[in-house]
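Chemist: Sequence plus the predicted model coming up.
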Amino acid sequence: MTASSAHRLFAEQALLPTGWSENVAISVDAAGRILAVEAGQSKAPGDEHLSGPIVPAMANLHSHAFQRAMAGLAEVAGTGDDSFWTWREEMYRTVGLVDPDDLEAIAAKLYVEMLKGGFGRVVEFHYLHHQLDGTPYADPAEMSLRILRAAQTTGIGLTHLPVFYAHANFGGAAPSAGQRPFLHDPDRFLALLERLSPACNATGARLGYAIHSLRAATPEEMREILQSSPLTGPIHIHVAEQPREVEDCLAWSGRRPVEWLLDNMPVDERWCAIHATHMTPDETRRLAHSGAVAGLCPATEANLGDGIFPAVDFVAAGGRFGVGTDSHVATSVAEELRLLEYGQRLRDRRRNRLAAPGASVGRSIFDAALAGGAQAAGQAAGQAAGMEEPGIRAGAMADLVVLDGSNPYIAAASGNQILDRWLFALGGDTVRDVMIAGEWKIRNGRHDREEDIDRAFARVLNKLK
């Protein structure tokens, strides 16, 4: 199926804004938008009968695509105090070896894996801009354009966030040699955004931007970018990921990172606070009330030993969250959501932490991450958190995930049991088909460009080993 003609899908079970419904017909127009959703229907001649229950595809709200190629290469123990900061040295080594062709190959492979894991859109937090010595490419947007090409090749939806990065630590500390490929001053960064705007428009990508962290930008630089950029898309920032970051921020400003951010920047629904792991109860409440999304990356946060986000208190305060795969040691919706809930259980030594009494945990966290991810990705009004209940609806793009109805766990389930079994008993392999903007990108667990993408990725891995 392509987006060149209208089409009608028929699913025996589908997750709608009103909840799970049976015998659902979904009409998709030539532009890949859902025209109508009707429950209680009979399959009509010409309908495409889907092979299992369907749910909306989720936005992956935090990705550093190049890091997928180094997954598993930083798992050799050091002196016993290994942390994010020691992992970062392996990341810098990878940065020094990746050229534009490599980045495109890595991103394409990653984006196929994300589609197979149930993600329909990726928010690319992109800070690998230049050559190893910091020299820009002939086109300063070269590396961003390779991300756009990888998204086009695979068909995944893309929200592209070029990252402003200028310093090594709070107070404008000089960057290290390993950070040279990341660096801009405000003028060059604003010029990059201007260069990318027509390219994103031409490919259907959404353009926003990110400030890497409070370590990497001075307050004056942040304000200049916020005031000068004409973009209305999302704004993301790493914040309070590490205890050392909190200590350094206190030494610099007398305030903790989330506290400083909320006191000094216009944080609202456009913003996504990535990680926000280390917060006081007051910071947790204030971030929840700001309308910003907390961008959680449970598998990466566990891999790096970052800590556990205070999700129970944040959700109780009305906070919005979504999930991302960050360094891509995991690439599926199920792994991230499962680990999010399990982290809360391990900390609290209690079960079923992120659902109200009597509610399905799988449905509760899936709905929340679906809405928060859409908001953080800057998707169309009506898909953002707080505007409508999550689910497959008329007017939305046809970004759909079909779960494997031949799997006995799924075949025997109905309603919210489907999500509970997918997220807690099964995993990424449960995704059978994925449609993006009305076109099938994954069929029977395969992408039609998979062999070429795998060959290119294997070349990069052999280069990096």
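Modeler: Arrived safely. All of these numbers come straight from a predicted model, not from anything done at the bench.
Chemist: C-alpha only now, for contacts and for neighbours.
Modeler: Will do.
Chemist: and residue 437, how far is that from residue 204?
Modeler: Residue 437 sits 11 Å away from residue 204, going by C-alpha to C-alpha, to the nearest Å.
Chemist: higher neighbour count, these two?
Modeler: Neighbour tally, residue 437 and residue 204, criterion other C-alpha atoms under 10 Å: the higher count belongs to residue 437, 24 against 14.
Chemist: put this beside the first:
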Amino acid sequence: MQVIHAKQALTKSGWKHDLEVAIGADGRIESVGSFSRTPTHRAAILLPAPVNLHSHSFQRAMAGLTEARGPYPRDSFWSWRLLMYKFLDQLTPDDIEAIAGLVFMEMLEAGYGAVAEFHYLHHDVGGVPYDNLTELSERIVAAAQTAGIGLTLLPVLYQYGGCDLRSLGGGQQRFGNDPERFLRLHADAAAVIARGVSDNVIGIAPHSLRAVDPAGLNTILSQAKSGPIHMHLAEQVAEVEEVLSYHGLRPVEWLLKNYAVDARWCLIHCTQMTESETNALAHTGAVAGLCSITESSLGDGIFNCPTYLDAGGQFGFGSDSNIQIALFEELKTLEYSQRLRDLSRAVLATPERSTGRVLFDAAATGGAQAGGRDNGRIELGAQADLIGLDDDNEWLCNRQGDAALDSLIFGGGGQNCIRDVWSAGRHVVKEGRHFRRDEIVRKYKQTMKRLETAI
């Protein structure tokens, strides 16, 4: 048994001082109470470690390679996407596993306890299926196991290149499946998950209303009776215009009119919504999956968070393209986007909770819901996804409660304060360093050396 003594800890009922948290052999919190046993670990601050609810791990290897002006009058998400397709045609299964291993390690060192991998890279170059249909799904599972991170695997259905049902071309071909083959792939991937660690989860991910037709969406939803459902929604102006042109409604309007969206759903980005759409989505109980750093990088737009929160909406955070894997920066970037739009400060704060507290509570609860994972809280029986932090430093200066949380998020040095991270009780980060860092980085660097001329 692992026993943690925390000077202060953020629990479901608020901040608690001098708290003992015991982790059982099953990776769950076995007890929470006053100090009574000799600790195996100490933490100045103990927090629940959130789920990173949206990741495309392979894109981590592109970080920094798409910042030069391309052959277009104006760079955008769409020009970035063309470069991404060119890049992924270079990737082998070994490359994909090595890159994912680094990504998952970096997530743990950043304070995430688990990840929902939106996995749409299924086939070999040209769209040729591997002899083992789940070859690349198995590589993602293997990378998660190497890193020791909890995994929600989300195999993606990707049928078409747009609402006009045009065929996939170029790099997109590696994503493509018809619904029948997708269901075979999903069933095989579910069997892989079942053979792995007990805290892993499987869901489904219809990619977007551009890439999946209504018949395909109906087919996979009819088979997916449990588990999370994730989908990109209303990310780009051009996407909204395309869906409106072909379906006669904007993406959020169309989805909510035709499907019983509920708490199983996580809709990613949602940066192009009207106020009425924002309210309507909040009322479904679904999670809005926000990826603030990537949305800033791609020029997606700004999520209307105050309206969504006022309507009772749930949201969480993901690192999407993984250009920077930094939990506290992800939260800060969302709040700063609201300030820039509204010419205001502390936009998301309430009289009871500071800005950082609102953001972190959302990350913990929304991430758990989106990941289908029993974490996000320091409570008896919950999965022991935890962050242990040091506060005797120039960033926190022994601050207490919400002030400490605000300093972690807005003070610029939050990640430097992370000393320990547990994922379902697995003690994977110690003294701020992942326990397999050297091995994982070595494999990643070998992969990048081979890929150095890919773009």
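Modeler: Thanks, I have the structure now. Source: prediction; values computed, not measured.
Chemist: TM-score of the superposition?
Modeler: The TM-score (TM-score structural alignment, normalised by the length of structure 2) is 0.96; 448 aligned residues with a C-alpha RMSD of 1.3 Å.
Chemist: which one in structure 2 is aligned with residue 58 of structure 1?
Modeler: Residue correspondence to structure 2 (TM-score structural alignment): residue 58 of structure 1 is matched to residue 50.
Chemist: just checking, residue 421 of structure 1 touches residue 407?
Modeler: No: in this structure residue 421 of structure 1 lies outside contact range of residue 407 using C-alpha atoms under 8 Å: 10.8 Å.
Chemist: Of those two, give the one with the bigger neighbour count.
Modeler: residue 421 (17 against 13).
Chemist: what lines up against the more buried one once you look at structure 2?
Modeler: So residue 421 of structure 1 corresponds to residue 407, using TM-score structural alignment.
Chemist: do residue 260 of structure 1 as well
Modeler: Match for residue 260 of structure 1 (TM-score structural alignment): residue 254.
Chemist: Its match: what's it in contact with?
Modeler: residue 247 (C-alpha atoms under 8 Å, 6 or more residues apart in numbering).
Chemist: ok, now how distant is it from residue 245 of structure 2?
Modeler: Distance from residue 254 of structure 2 to residue 245 of structure 2, by C-alpha to C-alpha: 12 Å.
Chemist: what's the answer for residue 154 of structure 2, then?
Modeler: Distance from residue 154 of structure 2 to residue 245 of structure 2, by C-alpha to C-alpha: 29 Å.
Chemist: same thing with residue 62 of structure 2?
Modeler: According to C-alpha to C-alpha, residue 62 of structure 2 and residue 245 of structure 2 sit 33 Å apart.
Chemist: And those two? Which one has more around it.
Modeler: Taking other C-alpha under 10 Å, residue 62 of structure 2 and residue 245 do not tie; residue 62 has more neighbours (19 against 13).
Chemist: In structure 1, what residue corresponds to the more buried one?
Modeler: In structure 1, residue 62 of structure 2 lands on residue 70 (TM-score structural alignment).
Chemist: Next one: its match relative to residue 333 of structure 1, how far apart?
Modeler: 21 Å.
Chemist: go on, residue 96 of structure 1?
Modeler: 30 Å.
Chemist: which of the two has more neighbours?
Modeler: Between residue 96 of structure 1 and residue 333, residue 333 has the larger neighbour count (other C-alpha under 10 Å), namely 28 against 16.
Chemist: show me what contacts the alignment partner in structure 2 of that one?
Modeler: In structure 2, the residue equivalent to residue 333 of structure 1 is residue 327, according to TM-score structural alignment. Residues in contact with residue 327 of structure 2 (C-alpha under 8 Å, 6+ apart) are 107, 110, 111, 112.
Chemist: Touching, the last one and residue 49? I think so.
Modeler: In other words, residue 112 of structure 2. Yes: look at residue 112 of structure 2 against residue 49 with C-alpha under 8 Å: they come within range, at 5.2 Å.
Chemist: check contacts around the closest residue to residue 239 of structure 1 other than its chain neighbours.
Modeler: Using C-alpha to C-alpha, 6 or more residues apart in numbering and skipping residues adjacent in sequence, the residue nearest residue 239 of structure 1 is residue 276, 5.3 Å away. Residues near residue 276 of structure 1 by C-alpha under 8 Å, 6+ apart: 238, 239, 240, 241, 258, 294, 295, 296, 309.
Chemist: Residue 276 of structure 1 corresponds to which position in structure 2?
Modeler: Aligned partner of residue 276 of structure 1 by TM-score structural alignment: residue 270.
Chemist: Likewise for residue 7 of structure 1?
Modeler: So, by TM-score structural alignment, residue 7 of structure 1 is matched to residue 2.
Chemist: Can you give me the separation between the closest residue to that match other than its chain neighbours and residue 382 of structure 2?
Modeler: Spatially, and ignoring its direct neighbours in sequence, residue 2 of structure 2 is nearest to residue 23 (5.2 Å; C-alpha to C-alpha, 6+ apart). Applying C-alpha to C-alpha, the value for residue 23 of structure 2 to residue 382 of structure 2 is 10 Å.
Chemist: Ok, residue 311 of structure 2 next?
Modeler: Taking C-alpha to C-alpha, one finds residue 311 of structure 2 at 28 Å from residue 382 of structure 2.
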